[in-house]
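> Sharing a model prediction with you, sequence too.
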Amino acid sequence: MDGSPARLLEMLSDRFAAFEAIATSTVKLARFVPEDELAMEPGVAEAVLEFGEDLREAAASAAEWARSDAPVAT
């Protein structure tokens, strides 16, 4: 297994998809059901979705940086 930071970020992003699925369903259901019946609070769901976007952006940036043969920080 490649333990590079870019690969680790990619793996975290993939694993985070389950939380995003719950958050997405929460946001959609929030329009139709009482808040106490949701899987998570709507504000938390929105934060989860925003974090997912940031995580994917960081993974893509790290992968691009690694492909550019950038010098390794010491």
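Okay, I see it.
> all contacts plus neighbour counts: C-alpha atoms, from now on.
Fine.
> residues contacting residue 30?
Residues in contact with residue 30 (C-alpha atoms under 8 Å, 6 or more residues apart in numbering) are 38, 42.
> want to compare, so here's the second one:
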Amino acid sequence: MLAPAPRPLRLLEMLSDRFGLFEALAYSTIKLNRCTQADELAMDPLVAEAVLEFGDDLRNARAAADEWAETKGLVHP
């Protein structure tokens, strides 16, 4: 018997948590870009900036989803 699929809000929470690794790489890339050569970085600096922007969008989406769920009585504040 298969386990039930996680709720959509839980999936979004898991995605947000897992995205933290990419944000850490992006922050370190931006910081190291000031003192090392581009070929030694974990990712391209422009990609790092895009990752951080996406992180902001992901947090905004999660906050909106949480707020929606609260208004529907699906979660408790």
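Looks like it came in fine. The shown structure was predicted, so the numbers you read here are calculated from the model rather than taken from an experiment.
> And what about residue 2 of the first structure, helix, strand or coil?
Assigned by DSSP: H, G, I helix; E, B strand; the rest coil, the conformation of residue 2 of the first structure is coil.
> What is the neighbour count of it?
For residue 2 of the first structure, the neighbour count with other C-alpha atoms under 10 Å is 7.
> separation between the aligned partner of residue 24 of the first structure in the second structure and residue 59 of the second structure?
Structural alignment (TM-score structural alignment) places residue 24 of the first structure against residue 27 in the second structure. From residue 27 of the second structure across to residue 59 of the second structure, the span is 16 Å (C-alpha to C-alpha, to the nearest Å).
> Looking at those two, which one has more neighbours?
residue 27 (17 against 14).
> do you know how far the more buried one is from residue 37 of the second structure?
Counting by C-alpha to C-alpha - residue 27 of the second structure and residue 37 of the second structure are separated by 16 Å.
> hmm, back to that, tell me who's in contact with the nearest residue to the match of residue 24 of the first structure once chain neighbours are set aside.
In space, and not counting its chain neighbours, residue 27 of the second structure is closest to residue 48: 7.2 Å by C-alpha to C-alpha, 6 or more residues apart in numbering. Residues in contact with residue 48 of the second structure (C-alpha under 8 Å, 6+ apart) are 23, 25, 26, 27, 29, 30.
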